[in-house]
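Trainee: Structure for the following, please:
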Amino acid sequence: MIQDKINFIKPTLSPFRNDIVGSFLRPERLKIAREQFKTNQISAIELRKIEDELIVDLIKKEEDVGLRAVTDGEFRRSWYHLDFFWGLQGVKKIKTAGWQLHDGSHARGEGAELTGVLGGKNHPFIEHFDFVKNHVSDGVQVKQTIPSPAYCLVQFEFPNVIEKTKQIYQSEDELITAIAKAYDEVLADFYAHGATVIQFDDSAWSNLIAANIVSDGGDGYQNFTKKEIDILKQKLLKVNNLTIEGAPASLTINAHICRGNYKSNWAYSGSYANIAEPLFTQEKVNAFYLEYDSDSDGGFDVLKKIDKQKWVVLGLLTSKQGELEDRNTVINRIEEASRYFDLNHLCLSPQCGFASSEEGNVLTEKQQWNKLRLIKSITDELW
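Mentor: Below you'll find the model as predicted:
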């Protein structure tokens, strides 16, 4: 048995052996309340009261299922990423065509556009963090999730908003510096309010996972020239590392490398081999949460590129469907991964959140919690 190989260390910060990515299915009561708020049937205060009650209930459920780091399920957000962008100074909400999914369909059409200089002061997520911190049990940590600086960069360089961005920042280097500065203002506030762990949800690398190298005429979606790929990799790395370097030194920053997740659909599949250099070798995060819920996600051999002092969280259970994975299959896959990365630095989680947008994935709350119970049971056995 693989658990007999070594005496395992016990993580003191997320990622823990059994972990989560962050979002949870929105209860029907919350969905109704948000619709009522949009149509002026209830006030912001009334909506906030319902959110508070449901988040307190969620925290208890997370603790009861054995999680040592919990979130608010992103219950106050519509999206895993856009609400954070909208909370920065110099950003406004816009309508879009919606980002494209693997089958050619599109997500709900909302986005973000620059209206002025970026700033991160007094971000509304700080208050959200405080609420969770004030309702967890002793010894339970709050894991704060936010979209990565790299995805923020991609967001403001989308073709539909790039001209507005250039009106504010004449060069890409100026934009990268501004994003890192705004993020560091937010991170400093989180830290001052007691945050110990921040997770960057990073979809910026996703289209490079499945990138096709073409001789010329890259389309910026999946077809790139080699030069375009190299340039994109370096700027994504630059903005993430610049932000991390400016964050409080004792703030732990992890990264979830997301393939896109919307109503049980996704954007990209393929091996991490296309992005392992320089992401796995040079990004200055403490841990990588990696999606491995499908055979199309590639093998574990790329894990060899990750520094052995970092942590890898294997997303082996899908958050997209409710069918419960076979226990022995999950254990065997962990054993396979341990051939390429130290079992002492491996953890287990769902592959993504259960609701990267408020619509949520196509499974039930019961199925959601059953998956987390299975993860806890497996990690208790192995570690």
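
Trainee: Only C-alpha atoms from now on, for both contacts and neighbour counts.
Mentor: Will do.

Trainee: chain center to the lengthiest strand in the chain, what's the gap?
Mentor: Scanning the chain for the strand with the most residues, using DSSP state E, yields strand 110-119. For strand 110-119, the gap between its own C-alpha mean and the chain's C-alpha mean amounts to 21 Å (Cα atoms, centre = their mean, to the nearest Å).

Trainee: so what does whatever helix or strand comes next after that strand touch, helix or strand wise?
Mentor: The C-terminal neighbour of strand 110-119 among helices and strands, as given by DSSP states H and E, is helix 124-133. In this structure, helix 124-133 packs against helix 44-64, strand 141-147, helix 172-192, with contacts taken as 3 or more Cα pairs under 8 Å, 6 or more residues apart in numbering; DSSP states H and E.

Trainee: and Gly170, which of the three is it?
Mentor: That one is not Gly; residue 170 is Gln. Here Gln170 is recorded as coil under DSSP: H, G, I helix; E, B strand; the rest coil.

Trainee: Determine the number of other residues adjacent to it.
Mentor: 11 (other Cα atoms under 10 Å).

Trainee: next one: the one 10 residues further on
Mentor: Using other Cα under 10 Å, Ala180 has 28 neighbouring residues.

Trainee: Then the one 10 residues further on?
Mentor: Counted with other Cα under 10 Å, the burial measure for Phe190 works out to 23 neighbours.

Trainee: so who does it touch?
Mentor: Contacts were defined as Cα atoms under 8 Å, 6 or more residues apart in numbering; by that measure Phe190 touches Ile126, Phe129.

Trainee: what's the spacing between it and Ile213?
Mentor: Summarising the geometry, the distance separating Phe190 from Ile213, computed by Cα to Cα, to the nearest Å, is 40 Å.

Trainee: next up, for comparison:
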Amino acid sequence: TMVHFRGGRAAIDIESYPDMDEFFEDLAQCYRDEIAALYAAGCRYLQLDDTNLAYLCDMRMREAARGRGDDPDELPRTYAALINAALRDRPDDMTIGIHLCRGNYRSTWFAEGGYEPVAEVLFNELNVDAYFLEYDDERSGDFAPLRFVPDNKTVVL
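Mentor: Okay, here's the model as predicted:
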């Protein structure tokens, strides 16, 4: 999804993928294949890292998405659908966590903003068991978005 998020439709070769749904389905299948291989190798806990959902909390990045023709209010659903498709065949005894990050390497960061713009989709449409959320400074916003967390999900701050 990072290729799509950074470049929108223009970043995906139109001859290879005239239909974006096919692109996302092929990408999800790649993840499903890898998850199956990891499970066969003994993996029972898998953590995905996703920066796109956290980046969509940043007003500058939301504007950039609009500028390339994407709707930043719909992208969280698009990316959640991709992640859910990737996890569709996961075994019942495999726990899935997701880490959201705004890009923080040696105090260099790429995005800022609270989780409010993506919270409902993040916590109620994404089929993961646990969330590892960045809440270590003021760039992460307040705790209000956590009101959307259902009782059956784990959140680590």
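
Trainee: would you list every one of the helices in the stretch 151-300 of the first structure?
Mentor: 162-168, 172-192, 206-209, 226-246, 273-282 (DSSP state H, counting those that start in this stretch).

Trainee: In the second structure, which residues correspond to the third one?
Mentor: Counting by TM-score structural alignment, helix 206-209 of the first structure pairs with residues 54-57 of the second structure.

Trainee: Ok, the last one next?
Mentor: The alignment of helix 273-282 of the first structure onto the second structure (TM-score structural alignment) spans residues 116-125.

Trainee: For that stretch, list every residue counted as buried.
Mentor: Of the residues in stretch 116-125 of the second structure, those buried under the neighbour-count criterion (16 or more other Cα atoms under 10 Å) are Glu116, Pro117, Val118, Ala119, Glu120, Val121, Leu122, Phe123.

Trainee: Give me the nearest residue to the second one, chain neighbours excluded.
Mentor: Spelled out, it's Pro117 of the second structure. In space, Pro117 of the second structure comes closest to Cys57 once its chain neighbours are excluded; the distance is 5.7 Å by Cα to Cα, 6 or more residues apart in numbering.

Trainee: If you drop the residues flanking it in sequence, what lies closest to the counterpart of Leu100 of the second structure in the first structure?
Mentor: Alignment note (TM-score structural alignment): Leu100 of the second structure maps to Ile257 of the first structure. With sequence-adjacent residues excluded and distances taken as Cα to Cα, 6+ apart, Ile257 of the first structure is closest to Asp202, at 5.0 Å.

Trainee: and what of Phe24 of the second structure?
Mentor: With sequence-adjacent residues excluded and distances taken as Cα to Cα, 6+ apart, Phe24 of the second structure is closest to Leu82, at 6.3 Å.

Trainee: now for the one you found: what does it line up with in the first structure?
Mentor: Aligned partner of Leu82 of the second structure by TM-score structural alignment: Val239.

Trainee: How many residues are close by that match?
Mentor: A count of neighbours around Val239 of the first structure, defined by other Cα under 10 Å, yields 25.

Trainee: Export the helices of the stretch 151-300 of the first structure to TSV and append columns for distance to Arg34 of the first structure.
Mentor: Putting these into TSV (distance: least, Cα to Cα, whole Å) gives the following:
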stretch	distance to Arg34 of the first structure
helix 162-168	31
helix 172-192	26
helix 206-209	30
helix 226-246	33
helix 273-282	38
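
Trainee: out of the ones you listed, deepest packed?
Mentor: By mean neighbour count, with neighbours taken as mean count of other Cα atoms under 10 Å, helix 206-209 ranks first of the helices of the stretch 151-300 of the first structure at a mean of 22.

Trainee: Show me what that one is packed up against.
Mentor: The criterion is 3+ Cα pairs under 8 Å, 6+ apart, and the helices and strands that helix 206-209 of the first structure contacts are helix 273-282.

Trainee: before we move on, the earlier item: nearest to Glu127 of the first structure, of the helices of the stretch 151-300 of the first structure?
Mentor: helix 172-192 (9.4 Å; Cα to Cα).

Trainee: The closest one vs the second structure, average distance?
Mentor: Between helix 172-192 of the first structure and the aligned residues of the second structure, the post-superposition mean distance stands at 0.5 Å (mean Cα distance after the TM-score superposition for the first structure).

Trainee: how about that helix, aligned to which bit of the second structure?
Mentor: So helix 172-192 of the first structure sits over residues 20-40 in the second structure, by TM-score structural alignment.

Trainee: now that stretch: how far from the chain's centre is it?
Mentor: Taking the mean C-alpha point of stretch 20-40 of the second structure and that of its whole chain, the gap between them comes to 15 Å (Cα atoms, centre = their mean).

Trainee: Same question for stretch 78-90 of the second structure.
Mentor: Averaging C-alpha coordinates over stretch 78-90 of the second structure and over its chain gives two centres that are 10 Å apart (Cα atoms, centre = their mean).

Trainee: Give me the contact list for it.
Mentor: Outside stretch 78-90 of the second structure, the residues within contact range by Cα under 8 Å, 6+ apart are 1, 24-25, 27-32, 35-36, 52-53, 121-122, 125-127.

Trainee: One more pass at 6 Å, please.
Mentor: Ala28, Tyr31, Arg32, Leu126, Asn127 (Cα atoms under 6 Å, 6 or more residues apart in numbering).

Trainee: And the first one, how close does it get to Thr1 of the second structure?
Mentor: Using Cα to Cα, Ala28 of the second structure is found at 10 Å from Thr1 of the second structure.
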